[in-house]
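> sharing a model prediction with you, sequence too.
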Amino acid sequence: MNPQWLSDPELQSALHTLRHHLPTARPRVAMLLGSGWGGVTAHIEQPHRIPYAQLPGFPQPSVAGHAADVLVGRLGPHEVAVLTGRKHTYETGDPSAMKLPLRVLRAWGCEVLVQTNAAGSLRADLPPGSLMALSDHINLPQRSPLIGEAGNERFVSMVNAYDADLRTQARQLAQAAGHTLHEGVYVWFVGPQFETPAEIRLAQRLGGDAVGMSTVPETLIARHAGMRVLALSLITNMGAGLSDENLSHDHTLAQAQAASQRACEVLCHIVRHLLL
């Protein structure tokens, strides 16, 4: 049975545009790039770029460090469709900003979503520059892009939200390449303000390992659409109160840039060798 969202005219129009520009493309893997992960695009083979502006319903991110294109090409044996930037909940207050792009890629044939973000660490053994695969998340503000969905389709299970098999493969592939890929629970804060030291202590007591301002809404959208999700965080700082760092968006971007090359190389190695 086809889900109701497939009949959205704007979705169908964007899908038609992609198929018109790339009639032979059949991507199975979607990638969504966060801060510090833009270097992934340099690894895409046979790339074809389509600006969000040409795709009906695709958002225009307003945050420094986020591009706005769909890049279609290959990573090893896998054809991939890369969303080079996201619109965050804190930009407009709407957690569903990436709903249409992700659903378009799902309708195009993408079965796996590989997400990335920059995050703050809650653990001393997870310093800036570390990579962490999300094992689970805590939707602290309890906001959802699925509010208003019709029928029983809205009730999606979040058990194994971050696919255990993909996560195991990612950890083993990173290790074989000489890199450590930590695992942990990601705590979503809406932002745009950084967390207070008290909020960081709360996140620690809830079982969180890292904090950030993205990813959770997109995971909810992807799981609702039937996609498997693998998500990686690039740790750019310690949470407020855990170090003497003066947190700012410029600081986050600078820290992300410093570790970006290695992070992108590790991620692309993982995606090339994933068994889907």
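Now that the structure is in, tell me what you want to look at. Numbers count the residues shown, from 1 in each chain.

> CA atoms for contacts and neighbours, from now on please.
Noted.

> so what's the residue nearest to the spatial centre of the chain up against?
The residue lying closest to the centre of the chain (CA atoms, centre = their mean) is Q115, at 2.6 Å. Q115 makes contacts with M31, L32, L33, G34, T215, V229, L230, A231, L232, as judged by CA atoms under 8 Å, 6 or more residues apart in numbering.

> surely it forms part of a helix?
No: according to DSSP: H, G, I helix; E, B strand; the rest coil, Q115 belongs to no helix; its state is strand.

> now name the helix or strand holding the closest residue to it other than its chain neighbours.
Spatial nearest neighbour of Q115, excluding adjacent residues (CA to CA, 6 or more residues apart in numbering): A231 at 4.4 Å. Using DSSP states H and E, A231 maps to strand 228-238.

> buried residues, that strand. List them.
Buried positions in strand 228-238, judged by neighbour count with 16 or more other CA atoms under 10 Å: R228, V229, L230, A231, L232, S233, L234, I235, T236, N237, M238.

> dump those into TSV; add distance to S96 as well.
Output for the buried residues of strand 228-238, formatted as TSV (distance: CA to CA, whole Å):
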residue	distance to S96
R228	19
V229	17
L230	19
A231	18
L232	21
S233	21
L234	23
I235	25
T236	26
N237	27
M238	28
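
> then this one, side by side with the first:
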Amino acid sequence: MDPSDAVSLYSCSFDKCEETAQWLLSHTMQRPKFAIVCGSGLGMLAEPLKNQESFSYAEIPNFPSSTAPGHAGQLVFGELQGKLCVCMKGRFHMYEGYSLWKVTFPIRVFKLLGVEILIVTNAARALADSYRTGELMIIRDHINLPGFSGQNPLLGPSQERFGPHFPAFSSPYDQELRALALEISESLGYSSFVKEGVYCMVGGPNFESVAEARLLHMLGADAVGMSTAPEVLVAKDCGLRIVGLSLIVSKVAKEYASRESASREGVLEVSRTWAAPLQTLVTELVSRIGPSSLACSGAL
């Protein structure tokens, strides 16, 4: 196979990302340092942004369309606590039929826009027995289950202009930012419902069987969802610093007699009901990250 064919099959070309970044830079004067990815039903995380400029995904060159319920499909630029941010009101998923380079395309574009810190959020289901609906989990680490079968957004020829082809992944979620999120949680009085744990990504779109839930829990996962890991892989490859936050929207049934039952409608309803503390935590986190914390080693 010709290398250029491999790029088209498995990964996104630098030129496509640059085309999209240049289009955005020509349509807004804002130059964000923070990017926020909103999980299912969590589009309200963009609401506090001031001086908003919003673009539909449909009008942005090379951007996929967001088809999942609870994902508005808008890219919002604005100012949060004096910091310039870009916010994805709606992400892309494997279960929508997108290849992983499409799922993660916006992250590479953010790198080219000058973003240095990625805040990625999701609606997750609890595997840990101690977790309750409405609690928040700061992601310490993740299990990328699709990656075990070769589903990885870094597949294909090396894209050295973004980052090394074999990034180290012993610490994908920035330790300093995780500690800051925990410190802020304590100051806000959130300690009783903020955890730190391991997130597991599955492909979806079905929710887990009892046997699958038991296996994931045995592997060390505290919560499970259908996103996040691919974006984090690419963000780490691009040299971004990452903090991940999960809103626990339900318990996963690990017993056959359990009455726990998941539904897409239930996920969205719980997200809307319990999103306020997450919104506050994200706002305070952006506020507290100073210029020294923004120092970031990039590959470009």
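In hand now; what should we look at? All values derive from a computational prediction rather than experimental measurement.

> one step back: pull the most distant pair out of the contacts of Q115 of the first structure.
G34 and V229 (14.9 Å; CA to CA).

> T196 of the first structure: neighbour count?
12 (other CA atoms under 10 Å).

> tell me the counterpart of it in the second structure.
If you follow T196 of the first structure across to the second structure using TM-score structural alignment, you land on S209.

> what of V271 of the first structure?
By TM-score structural alignment, V271 of the first structure lines up with V286.

> E79 is in contact with that match, correct?
No: V286 of the second structure lies out of contact with E79 (CA atoms under 8 Å); the separation is 10.2 Å.

> need the contact list for the nearest residue to K195 of the second structure once chain neighbours are set aside.
Using CA to CA, 6+ apart and skipping the chain neighbours, the partner closest in space to K195 of the second structure is M137 (4.6 Å). Counting by CA under 8 Å, 6+ apart, M137 of the second structure touches V194, K195, E196, G197, L245, S246, L247, I248.

> swap in S260 of the first structure?
G36, W37, G39.

> 6 Å - rerun?
G36 (CA atoms under 6 Å, 6 or more residues apart in numbering).

> next one: H179 of the first structure
Counting by CA under 6 Å, 6+ apart, there are no residues that H179 of the first structure touches.

> and if you look at T104 of the second structure?
Contacts of T104 of the second structure (CA under 6 Å, 6+ apart): E231.

> the second structure: which residue goes with the residue nearest to Q115 of the first structure?
A231 of the first structure maps onto G244 in the second structure, by TM-score structural alignment.

> T116 of the first structure now?
Using TM-score structural alignment, T116 of the first structure pairs with T121 in the second structure.

> ok, for that match, nearest residue in space, not its chain neighbours?
L245 (4.8 Å).

> quick one: that neighbour from T228 of the second structure, how far?
Using CA to CA, to the nearest Å, L245 of the second structure is found at 10 Å from T228 of the second structure.

> with T283 of the second structure instead?
Distance from T283 of the second structure to T228 of the second structure, by CA to CA: 20 Å.

> settle it for me: which of those two has more neighbours?
The neighbour comparison of T283 of the second structure against T228 (other CA under 10 Å) goes to T228, with 26 against 17.

> so what corresponds to that one in the first structure?
T228 of the second structure maps onto T215 in the first structure, by TM-score structural alignment.

> ok, its match to Q115 of the first structure distance?
For T215 of the first structure, the distance to Q115 of the first structure - CA to CA - is 7 Å.

> do a quick rundown of the strands in the first structure.
All strands of the first structure, identified by DSSP state E, fall at 29-32, 45-51, 69-75, 78-83, 112-121, 131-139, 181-188, 210-212, 228-238.

> output those in CSV; the columns should cover distance to A203 of the first structure.
Below are the strands of the first structure laid out as CSV (distance: least, CA to CA, whole Å):
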stretch, distance to A203 of the first structure
strand 29-32, 25
strand 45-51, 37
strand 69-75, 34
strand 78-83, 29
strand 112-121, 11
strand 131-139, 9
strand 181-188, 7
strand 210-212, 8
strand 228-238, 13
